[in-house]
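K.L.:
compute the structure for the input listed below.
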Amino acid sequence: MRDAKKTNKLAGETSPYLLEHVHNPVDWFPWGAQALQKAADEDKPLFISIGYSACHWCHVMARECFEDAEVARELNRGFVSVKVDREERPDIDAVYMRACEVMTGNGGWPLSVFADAQGKPFYAGTYFPKDAFLKLLFAVREAWENERGRLSKSAARITALIDAEERDDGGHDSAPIQEAAAQFRRRFDPEYGGFGSAPKFPAPHNLMFLLRTAPELAEKTLECMFRGGMFDHVGGGFCRYSTDRFWLVPHFEKMLYDNALLAIAYLTAYEQSGRPLWRAVAERTLAYMERELRAPDGGFYASQDADSEGMEGRYYLFSPGEIREALGDADGARFCLRYGITETGNFEGLSVPNLLRAREDDAETDALLPRVYDYRKKRVPPRTDVKKLTAWNALAAAAFAAGGRILKHGLYADAARDTLAFIGRELSDDGAVLVGKTSGKRLGAGFLSDYAFYAYALIEAYEATFEESFLSRAAGLAKRACALFEDAQGGGFFLSGKDNETLVARTKESYDGAMPSGNSVMAYVLSRLALLTDDEEFARRAERQSAFMNGLAASYPAGYGFYLYGALPVKKIVCATNDPAGLRGLRVRSDWAFRFASGPEYPIIDNKTTYYVCEGGVCHPPAHAI
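P.N.:
This is a model prediction of the structure:
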């Protein structure tokens, strides 16, 4: 139960996720020296609970355990309890998620970890219902009191394992592109798209890779994702993932980074095929981001919850009666037929709107969507996590820049400029990048992904606008990231850098999961900067990073989709012209590294715009067209 009068030590925090727990009877501490010192002084283990605001199962465990007086009594008596927002502290999350994976073989959120006063973990899991959690608390307390030596050895062993550096093992000169495509083919679902069985995640960076290596797999998946209920047909944008094989019933939380990356994937598909559907889905996704996640100060909020009115997905579900109330009998019946809204429903007795059985276009019925949206707006909305995270805002900027470049849409380019200006103004400090900002408070020093994604967005903005300031800022950020995060001995980049807190382990993230890893994005940034600037230092760093990533990707190529997307062939184009403004209509493709000439080595021939093109290790003769 909540005690509205009592607050714990989260009261001074600004994270919306932490503040959700401020009235718990659990005596929560934020992560920091005070909690670790209390554990040492009182000889108690740490209980570290890691989650995020839009996490449905985090809310379930909070209701069942952390708002419960019996559970709180056991935690307060035997443990020092620490709450962590994984989106603000990805370094803490990475360390303890790795520990959970080492101990259990899998992970997820909520992440539940027990550790000693130094933060070294000895037991980890994810969601626990009340009875199982109470039994676990009793078992951990007993082991802490009677088997301390065994726990200490376990903590030391686990910490050593998660602190082990990922290294390039040598012998991998090329990226395993064909091997990855073959792995995706083996796991592909030919009937419903996607890979493997339920749950199905969108992994847009994998689709970006497949659009160039196995386009039929990518386009089948893009269409099925759109037709299913994972796409919000009423309001636009995508939910987190599908709980079933058909993309019908989603996990209803909406994340900024998912929508930004999916917009890029659909834009890339449109660029490649010209199919109008891909453009329409991208535009509706970008419109959702602008309408529902854009903050008044120019940044983007992090996410929207899955739950409202005490039910998962309630905001997005409809009955036929509700549709008739919104549209009237005739239009309502037509809408229900097209969007699969039935009396029996497809989730908890209600229906997720979808087009899985609607194979024909029906513009007349689709024109009713704004009226249904207006009807839905009268409901209690899901909670919005108002954190503005640098890495995620950078992805949003990259998505709008891609829209400006591919669609030649000035408003999208302007949205990218505005977002990048916000990051530079509000999420940076004298050149140093921060994690983000919430409730008016700037968060701490940025991590690798903050620098890498920001540089990636600046490169996208340069290719959309040809504004040199974006390119120079990207180069400066990349150099700073190398100074802060690069592992000069083992290769690659650490997640945390010289400006970040020192934890019990220092991890490197190279695997491309829900988002591309910082190491994958740095490989892309360095290789593109080498082509765009002709800077030999960027070329050397890009080659070294590629060798590091090739070695890791060789073990499971399909797990490195964004890295391999960045490793695909790129056409370097240098344009020498007397009329740069005359090229504003030029559509720079995603597989180009395009820039204007800035020196005498690229002369204008016959007083006409001249293109110097290099690809596949070969430079072609100068030409007046591309």
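
K.L.:
can we go C-alpha only for contacts and neighbour counts from here?
P.N.:
Will do.

K.L.:
ok, residue 267 - contacts?
P.N.:
278-279, 282, 402-403, 406 (C-alpha atoms under 8 Å, 6 or more residues apart in numbering).

K.L.:
same thing but 10 Å
P.N.:
Applying C-alpha atoms under 10 Å, 6 or more residues apart in numbering to residue 267 gives the contacts 208, 261, 273-274, 278-283, 399, 402-403, 405-407, 590.

K.L.:
and the next helix or strand past the helix or strand that contains residue 449?
P.N.:
Counting by DSSP states H and E, the element that carries residue 449 is helix 448-465. Later in the chain than helix 448-465, the nearest helix or strand by DSSP H and E is helix 468-485.

K.L.:
and that following helix, how far from the chain's centre?
P.N.:
Mean-position distance between helix 468-485 and its chain equals 21 Å (C-alpha atoms, centre = their mean, to the nearest Å).

K.L.:
please apply the same query to stretch 373-387.
P.N.:
22 Å.

K.L.:
can you pull the contacts of residue 7?
P.N.:
Residues near residue 7 by C-alpha under 10 Å, 6+ apart: 19, 21-28.

K.L.:
any idea whether it is helix, strand or coil?
P.N.:
When classified by DSSP: H, G, I helix; E, B strand; the rest coil, residue 7 comes out as coil.

K.L.:
where's it relative to residue 334, distance?
P.N.:
51 Å (C-alpha to C-alpha, to the nearest Å).

K.L.:
please apply the same query to residue 77.
P.N.:
For residue 77 relative to residue 334 (C-alpha to C-alpha), the value is 60 Å.

K.L.:
Proceed likewise with the subsequent sequence, for comparison:
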Amino acid sequence: MTRFAVGMVKRLLMRNCIRLAIVAGMAWPHVNAALAEDAAGSGQNPSAAPHEHTNKLIDSNDPYLLLHAHNPVDWYPWGPEAFAKAKRENKPIFLSIGYSTCFWCHVAERTIYSNPEIAKLMNQWFINVKVDSEERPDVDRIYMLAREIMTGGGGWPNNLFLTPDLKPFYAGSYFPPKDDPRAGPGFPTILAALNQAWSSDRAKLLGVGENVMTALHRLQSAMSGHGTAPVDPAAWLAKARDKLLSQFDPLQGGLADRSGTKFPNAPRLALLLTDYQLNRTPNALSSVLTTLDAIAFGGIHDQLAGGFHRYSTEPSWSVPHFEKMLYDNAQLLQLYSTAFQLTKKPLYREIALETARYLAKDMMAPEGGFYTARDAQLDGVEGAGHLWTHGEIVSILGAKEAERFLSIYGLTPLPRSDVPDIAHPQSVNGEPPAILRLRVPIDQALKDVGFNDTAGMLAAFASDRAALMAVREKRPQPARDEKVVVALNGLTIAALAESGRILDQPEFVGWAKAAADRLWSLAFNQRTGTLQHEVFRGQAQTDGFLQDYASLGSAFMALLDVTGEKIWQKRAAELADQMLGRFGRSDGSFLTTHTENGVLIAIGDEGDLEMPSGTSMAIDLLLRLYKASSEARHLTAATNAVRQLSGEFQDRPEAWASAITTLNRFPLPSSRESAAVANATTGINPPGDLRELASADHVQVAASVKSVPDGDAIVVTVRVDDNFHINANPASYDFLIPTALEFKGVKPANVEYPKSVRFTSRFAPEGLDVYEGSTAIVATFPKGSLQGIDAIQGAVTAQACTKLICLPPSTLPISIAVKEK
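P.N.:
As a prediction, this is how the structure comes out:
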């Protein structure tokens, strides 16, 4: 270890601020943000050949963890065994989070975790824990936020060092195996410096962990404590549309990114299509179509097998990052189908048909359901298997047909990286391998081969593509992650059902129903009402998350819309009830994970990223159910969630693209309609303003003044309707709103709140302190302090809840005539 490297690590470690937690340059500075956001992974099972090392991951039922089961590192899965060992031996934890199709995770597995000398240091000084981000998205989310707090960056692999009680004090991404002047200290240097700091200056590391936890709690409060705004989905849609159009690349489509990378951003494209459908904004449609054309023509679109790679590494969509994700392909299938519905453009129909058939051929499990992803790399080479040279194409198609084929298709060479530890594709007879894409401008390419439209041209070259694909299929194939993740399958089921209807393809609807039936029978326990997160090798496992319940429920409602079969509505309603009981919060918002999942801190969603968030899908499910059944409980829960997030929707509607889309596709009913529904289905007689469907409908207050020794007292009687309760003061949790009494212009010497009762439900199995029925709050004032006052104005703030939902809090005014006491 060089003196320079040790000094750098020590200086950065010992700075007294949260952002100390990363070594400057410890992740590769050349690797752009999008590449660092990826990593390695494999859906392959460990080799059956004898292995020199075997660790605790061998007992896992997860493809990413099994990939590391024969590393010389003493890996543990996330869980109590590892945590207990860390506390018993008083060692820090090295937490490494990735997923099975992540390129840089593969690089780390090959260059770091397979290295016996590095593994020896890891085993000697740390307790090492591996997590699949797709198996435990809740763990990944917490520690990704922690890393962003500490370093300002994110992405996978996500590597952190934790105290034995799981508080992070150091973070980074890919650590190189040795010191490098360009990349900074290598992993052994970092390990040694952290071990030295843990031994000699542990208090500072513990202090960093506490600082990070404080920042996480503040972030949690900020995410759940944003203000409210008038509920106006149409205005939110217009604001989001204008924001997205300002970021649009008019030449090559997509949303501009300073890094040069481009992701499909399907939720945002769906919002723009929705805006066009409702408002006929010309730029909204043209921007989406420009993007869909560019994606279809580019290398991000697999021109031979169909389907789409994860993102483009440059602005023209030519050079992709090669992994294929189920969630991208499902959403793009939906987008191309909807674009065809709006424009009748044959290209969009052909791309949608091709994408659905790709999903059925490459991603669909034989017994139903869809796998998670296809890897980007093969034998350490990204894109291996997808690349071609001019000579290879000539040898397959013949010189004349190859010339014709290559007049419409171009070959884009992959840029060569100077980053160490990366394998590169080998040249063939001096030619660098390249990725296929359609030539642009497309009009000129069509003219060169004598066609008027792209769809007709694609059909004419189908036999050429088939010949190339037959050769490609004989090559070794990238690994496939064969987890069947419920939330991702929900997106896919809905996309197949709705595209099947639009494109008149009953087969697609059949694939969707088969997946839905399998997940219902295998992943949902009808006795306990619990949904599992994933199925792997026939085994349902891991407690489901908000996104799983909501996504599958919305998919069932899509099947109802397409098939008319009521069984899907029944199943969706059952999932919605379980979702509200497990993840609903008293303020109307949602937790993303069950509180008993062993996470450091529970944090809600912060928007719709590469796919709809659990919160947005929950709102979608509830509004679809209300539309189908007119049951007030679904409308109330959806309305409460929207009110709670209204400030976010107003400030950042483009970040909540899926929620804004849902609220405009399934609008909240008018106040008059809401009152009628509530009256008919619940017997409640709500006021005519939707804003007043709140706690004031079920809580009444009255006040009186009486004399007490050494002063006066105001007694406020609070009456709560049957089957409702209000939170005690103090409330059981910080995020709950306590019942509170306040006065205007005068201050009592003391406010005595009544004794609470204990309330339990599926939402709060551990119990909450609440008030029920009739109770009294007593405020006492010093003798003579009320003299000369005619009346006192005050208010009681309270939030009424049932076993399933909480209404928005109300401030209930009181007025007390003092002189007449």
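
K.L.:
where in the second structure does stretch 285-305 of the first structure fall?
P.N.:
Using TM-score structural alignment, stretch 285-305 of the first structure lines up with residues 355-375 of the second structure.

K.L.:
list the buried ones in the matching stretch?
P.N.:
Buried residues in stretch 355-375 of the second structure, counting neighbours by 16 or more other C-alpha atoms under 10 Å, are found at 355-360, 362-365, 368-375.

K.L.:
just to revisit the earlier point, out of residue 77 and residue 334 of the first structure, which sits in the busier spot?
P.N.:
Legend: neighbour count by other C-alpha atoms under 10 Å for residue 77 of the first structure and residue 334, higher for residue 334 (16 against 11).

K.L.:
skip the chain neighbours and tell me the closest residue to the more buried one.
P.N.:
Distances taken as C-alpha to C-alpha, 6 or more residues apart in numbering place residue 365 nearest to residue 334 of the first structure, at 6.9 Å, with adjacent residues excluded.

K.L.:
so that neighbour sits right up against residue 335, yeah?
P.N.:
Yes - Residue 365 of the first structure is within contact range of residue 335, at 6.1 Å (criterion: C-alpha atoms under 10 Å).

K.L.:
give me the more crowded residue out of the two.
P.N.:
Set residue 365 of the first structure next to residue 335 and count neighbours by other C-alpha under 10 Å: residue 335 wins out with 24 against 16.

K.L.:
where do the strands of the stretch 101-250 of the first structure begin and end?
P.N.:
All strands of the stretch 101-250 of the first structure, identified by DSSP state E, counting those that start in this stretch, fall at 111-115, 121-125, 241-242, 250-251.

K.L.:
quick one: the second one to chain centroid distance?
P.N.:
With C-alpha atoms, centre = their mean as the basis, the distance from the averaged C-alpha position of strand 121-125 of the first structure to the chain average is 25 Å.

K.L.:
can you check the first one too?
P.N.:
Centroid displacement of strand 111-115 of the first structure relative to its chain, using C-alpha atoms, centre = their mean, is 23 Å.

K.L.:
now do that strand against strand 121-125, angle only.
P.N.:
Here the directions of strand 111-115 of the first structure and strand 121-125 differ by 160 degrees (axes from the mean of the first three to the mean of the last three C-alpha atoms, to 10 degrees).

K.L.:
mean deviation of strand 111-115 of the first structure from the second structure?
P.N.:
Mean deviation of strand 111-115 of the first structure from its aligned counterpart in the second structure after superposition (mean C-alpha distance after the TM-score superposition for the first structure): 0.7 Å.

K.L.:
I'd like to know which elements that strand is packed against.
P.N.:
strand 46-51, strand 80-85, helix 90-104, strand 121-125, helix 130-146, helix 148-162 (3 or more C-alpha pairs under 10 Å, 6 or more residues apart in numbering; DSSP states H and E).

K.L.:
just put these in TSV and tack on distance to residue 473 of the first structure and mean neighbour count.
P.N.:
Shown next, in TSV, are those (distance: least, C-alpha to C-alpha, whole Å; neighbours: other C-alpha atoms under 10 Å):
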stretch	distance to residue 473 of the first structure	mean neighbour count
strand 46-51	33	25
strand 80-85	30	23
helix 90-104	25	21
strand 121-125	40	24
helix 130-146	49	15
helix 148-162	34	17
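
K.L.:
wait, which of these is closest to residue 197 of the first structure?
P.N.:
Checking those against residue 197 of the first structure by C-alpha to C-alpha gives helix 90-104 as the closest, at 21.1 Å.

K.L.:
give me the stretch of the second structure that the closest one matches.
P.N.:
So helix 90-104 of the first structure sits over residues 137-151 in the second structure, by TM-score structural alignment.

K.L.:
buried residues in stretch 47-63 of the first structure?
P.N.:
For stretch 47-63 of the first structure, by 16+ other C-alpha under 10 Å, it's 47-59, 61-63.

K.L.:
from residue 656 of the second structure, how far off is the aligned partner of residue 439 of the first structure in the second structure?
P.N.:
Aligned counterpart of residue 439 of the first structure in the second structure: residue 537 (TM-score structural alignment). Applying C-alpha to C-alpha, the value for residue 537 of the second structure to residue 656 of the second structure is 35 Å.

K.L.:
then residue 634 of the second structure?
P.N.:
Taken as C-alpha to C-alpha, the span from residue 634 of the second structure to residue 656 of the second structure is 21 Å.
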